[in-house]
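Undergrad: Have a look at this prediction, sequence included:
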Amino acid sequence: MLKELTIKNFAIIEEISVSFSDGLTVLTGETGAGKSIIIDAVHLLSGGRGSQEFIRHGAKKAELEGLFYIQNPQHPVFRKLLDVGIETDDDSIILRRDINDHGKSVCRVNGKLVTIAILREIGGSLIDIHGQHESQELMDERLHISLLDQFSGSKLHRAKASYFGLFQTYTKFKKELAAVSENEQQIAQKIDLYQYQINEIDSTELIEDEDEKLQLERKKFQNYHKTFERISAAYEALNGETKGLDWIGNAMSELEDVASFDEAYKGQAELVSNTFYSLQELSYQLKSEMDESEFDEERLNVIEERLAVIQLLKRKYGNSIEEIMIYREKIGDELDALVNRDERIQQRQKALDQVVIDLEIEAKELTLYRKKASKKLSEAIVLQLRELFMEKATFEVIFNTASNFDKNGKDDVAFYMSTNVGEPAKPISKIASGGELSRMMLALKGIFSKHQGITSIIFDEVDTGVSGRVAQAIAEKIAHISHSSQVLCITHLPQVAAMADQQLLIKKEVTGERTMTKLIEVIGKSRVQEVSRMMSGAEITTLTLEHATELLSIAEQRKKLLHA
């Protein structure tokens, strides 16, 4: 339910903060007092289209905030919040929207910034706004099949889940079949391209890590002269008179001589001796490498050419030899599929044909469940209409078989009704009378409100154009709907106001040189006076006060009967 609503600098509202109760809340007041402005604010809070025109004159921005309490942990809004990464610590959800003087909106859900689209999706699962002349969700034929399915119960839901799994397989097979059934020109072009690419890669005879090894060898050739010079210098430092080995040899002789009469120096003599012979062996190796070393320019050219070929393949097919080979394997499989496409087409068509047979069976089962449910739904809605004094009205669910499967089967479903004897049934969206449209919508809402999971339902003067016993019937129907969902209702009917669990009076006042809208909860004598005003107009007499008191008393009795 919508627990609290705060509105700042919106239209002629400077600031209003109001708490709503469970059940039925009515908003009453003189025409032009700003009742619809409250509904406009809730509409924007749930993702409706906004502009800077809504900002109160002289203000920089309009601020709207609503606190919702959701008692059902399985409510679909929690799944939507989770999908967009918004967590809830308890059963409360806060929607906030600021509109600046450039018409831009900043939207938040539980403090997290979201887009208008996300706000609209979340708000749409919490709030359902109905106005007499607006396009109603229940009047949209595209949604009738889902409404019927909600009414149908668990058996259809299980059958529908089974059907939908099969439908996903059907969709997958159709896409695969379409992919292998492309036109011949495109297929021929792909075959030529893949064959060329495969030949280009295969003719290169790539070896794993070949490029890395070639780059190391190239680096060696590029540094040949520097390497030769350093090796020569190292060799010269070790060999020759008065060079490294001569001095180390002298040290070795001296220490060996000392060790011959003092064994304490034996270890040191051995260490120098080992070092001398190791360095001598190293000098032989360096001499051998110098003698055998040769700069092979032809080999360097071969390396450069090979690396250039590999680099060309990398630019075309991958960043490494491994990626090139993976691509080669991939297009090899695709080429095989294209060359043998006729066989594959036959295989996929056969699989698709079998799925179609199974889908037909599943779809027919859905149709049977729906037709059974449609009879019960028709009876329930006709009963609702009779309670709203549309005794001659009929209601029926029209079925047409679609040419193709969709996620719901092959049923096209539409709600039809007739309000007058002798008149053929027509789509409910074609009903002309405003009063009949209001009652039809209330009848449907009375059936579907408990199935749709909407937290708050808002009726914006849906009772316009009715009076007398019809007005009383509409009042009781709205009160009945408020048992399963919180209902906020703007009304001019005293019968509806009398049935409310909470009544809010909206007044327009002039303070200084500014017009402001204020909202006051009316209880006790104040409520009697407001209902009296609704009954008689501006002049409140003793008699109208008595009638208002009587109406409120009768309403309390009827509410007890509704709750019984």
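TA: Perfect, thanks for sending it.
Undergrad: C-alpha only now, for contacts and for neighbours.
TA: Fine.
Undergrad: Tell me the helix or strand right after the top strand by length along the chain.
TA: Determined from DSSP state E, the single longest strand within the chain is strand 394-406. Counting by DSSP states H and E, the next helix or strand C-terminal to strand 394-406 is strand 409-418.
Undergrad: Which strands or helices does that following strand pack on?
TA: Strand 409-418 is packed against helix 144-152, helix 341-387, strand 394-406, strand 426-427, with contacts defined by 3 or more Cα pairs under 8 Å, 6 or more residues apart in numbering; DSSP states H and E.
Undergrad: So which of the ones you listed is nearest residue 543?
TA: Evaluated with Cα to Cα, the helices and strands packed on strand 409-418 place helix 341-387 nearest to residue 543, the distance being 29.8 Å.
Undergrad: Figure out how far the closest one is from the centre of its chain.
TA: On the basis of Cα atoms, centre = their mean, to the nearest Å, helix 341-387 sits 27 Å off its chain's mean C-alpha point.
Undergrad: what about versus this one:
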Amino acid sequence: MLTELSIHDFAIIDELSLTFHEGLTVLTGETGAGKSIIIDAVQLLAGGRGSVEFVRHGTKKAEIEGLFSIDSRKHPIYKVGRNYGIEISDNMVVLQRTITSGGKSICRVNGKLVTLAILKEFGRTLIDIHSQHETQALMEPENHIDLLDLYDPEVINQAKLAYHQIYERLQTLRKRYKELSENEQEVAHRLDLLTFQMEELEQANLIPNEDDTLEEERSNLANYDRIYVGLQDAYNALYGEQKGIEWLSMSLRALEDNKNYDPFMAKKAEELANHYYMVEELSYDLRNYSDTLQHDPDRLNEIESRLNEINRLKKKYGSTVNEIIDYMGKIQEEIEEITNKDSHLYKLENQIDETKQDAYLEAKQLHDIRKKAAGDLTKEIHYELKDLYLEKATFSIAFASKEDVESDNGINPPPLKLHKNGFDFITFLISTNPGEPLKELNKVASGGELSRIMLALKKIFAKHQGVTSVIFDEVDTGVSGRVAQAIAEKIGHVSEKSQVLCITHLPQVAAMADTHNLIEKVEKDNRTITYVKELSKDETIDELSRMITGAKLTETARQHAKEMLILADSIKQKI
């Protein structure tokens, strides 16, 4: 769960530190007090899109930091951590996000710098943010397949991965077939270019690692004087009259002449003898290597010329000689492929057919898994909708597919058209009144009904996904009365499986809270700032009264608020 949240210079928040608890935490306050700004901050921690508009006016950067406690070693965050080499110790994860006034975004996970994409991957396993915008996304049928796949993600994602691998290979083969079969003029131009490149590279007669070898030889020739003088100085310091080896020899004789009188001298005489012969052999190596050196200006010019030619080719074909040689192999294959185009097209056709068959089998398996998931999800949604006063609603998940006309080839019936998600096209259908036919959500569902359907989905997904924290941002808009109470109870149910943070204007939802935070804004030094206060029981009663009646508190409203809290307590005991 989200344990600590620290916000600095973010929008109208100068500095804010919040501690969150298990269960349901509600955030209430007047419109414009900054409730949604806090959710925006959490959304940025989860990898949401940043903007310089979030940086508080007059400051250099906005900083957000969140501490998450993980209560299970089986949580998917551990797998994500292993994938990116980020250690998760003490069952805690710290996400950090900094946005500078210049528009730069800096992301960290447990102190390690990461990309925004990696931060988002961590965020999606920790936080599930549900807003009014997401409810609107439920209206778009193209989003329904992703929602269905969230129902049993572990099984479905495994099948999707297997399908995606084959589908990507199929797309690559199709692209190559199209390139080779279409536009004869472009293929001819491509062949001319490849032939020219091949002739140029063959004339160069490149040898593997030639550039490294020549660079080393050039360095030796260019520094001949320094190398030769260095070798001579080293050799002369060791060999000759009154030089290093002669002094070592004198030391050795002194020890050997007296080794019979002292075991220590005998031992050191033997050690020095070994070193003496090693140094003597080293001096011979210096002399012999010095004799092999030749000062050859013509060879140096040849090397410079050859390296210039190689560097010219590097600019066109690769950063090293070995990369250029690899490129030669690739263009040789492509030349052969274009030259024998008909046979290669035939080969590609067979490969495409075989890969398409494999992809179809994987898509069929994915379809079967989705069918089962759709049946189970439909049953659970009906159960949840009854609690949300949509007991007469009928929900269904429709599966459709399209014929692959391009691949018909006289086959009856023609094969199904594959896309990135298999061959399924998913649409959520609903009928909210008895006797009415099932229709797409966007054609029959009102805003309040959509909120209830999405809330039902969230409750189900919270159970299946194991997300650490679920955040509801004014999902109760457009509802009242007994529906509001039903939504409050459903959010309470979600908080039994996951930590829930909820921004609400409904007193029924606020009464269900385990922790009630009031968000207010005040002026300080001619600047507007936001602060958060955790309410006591009496303060909670006052805030609920305000939510019921408006700004003016009455004893009747206070009594009503007390009754709501008593009712909420009784409901929570049954959950």
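TA: Structure received. Model, not experiment: these values are computed from the prediction.
Undergrad: returning to that earlier point: between the longest strand of structure 1 and strand 409-418, what angle do the directions make?
TA: For strand 394-406 of structure 1 against strand 409-418, the angle between stretch directions is 160 degrees (axes from the mean of the first three to the mean of the last three Cα atoms, to 10 degrees).
Undergrad: What residues of strand 394-406 of structure 1 count as buried?
TA: 394-399, 405 (16 or more other Cα atoms under 10 Å).
Undergrad: just those now: which is nearest residue 209 of structure 1?
TA: Looking across those and measuring by Cα to Cα, the closest to residue 209 of structure 1 is residue 405, at 52.4 Å.
Undergrad: And the closest one, what's its match in structure 2?
TA: In structure 2, the residue paired with residue 405 of structure 1 according to TM-score structural alignment is residue 418.
Undergrad: How about the contacts made by its match?
TA: Residues near residue 418 of structure 2 by Cα atoms under 8 Å, 6 or more residues apart in numbering: 360, 363, 404.
Undergrad: now swap in residue 17 of structure 1 and tell me
TA: Counting by Cα under 8 Å, 6+ apart, residue 17 of structure 1 makes contact with 4-7.
Undergrad: and those residues, which of them are in strands?
TA: Mapping the contacts of residue 17 of structure 1 onto strands (DSSP E) picks out 4-7.
Undergrad: Could you provide those residues in CSV, with additional columns for neighbour count and distance to residue 462 of structure 1?
TA: Listed next are these as CSV, based on neighbours: other Cα atoms under 10 Å; distance: Cα to Cα, whole Å:
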residue, neighbour count, distance to residue 462 of structure 1
4, 16, 23
5, 22, 22
6, 17, 25
7, 21, 24
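Undergrad: Would you agree residue 191 of structure 1 is in contact with residue 338?
TA: Yes. Contact criterion Cα atoms under 8 Å: residue 191 of structure 1 and residue 338 qualify, at 7.0 Å.
Undergrad: overlap between the contacts of residue 418 of structure 2 and structure 1?
TA: Retained in structure 1 by both residues aligned by TM-score structural alignment, their matches' Cα atoms under 8 Å are the following of those: residue 404.
Undergrad: I'd like the contacts of residue 418 of structure 2 laid out as JSON lines, including distance to residue 159 of structure 2.
TA: As requested, the contacts of residue 418 of structure 2 are exported to JSON lines (distance: Cα to Cα, whole Å):
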{"residue": "360", "distance to residue 159 of structure 2": "12"}
{"residue": "363", "distance to residue 159 of structure 2": "8"}
{"residue": "404", "distance to residue 159 of structure 2": "22"}
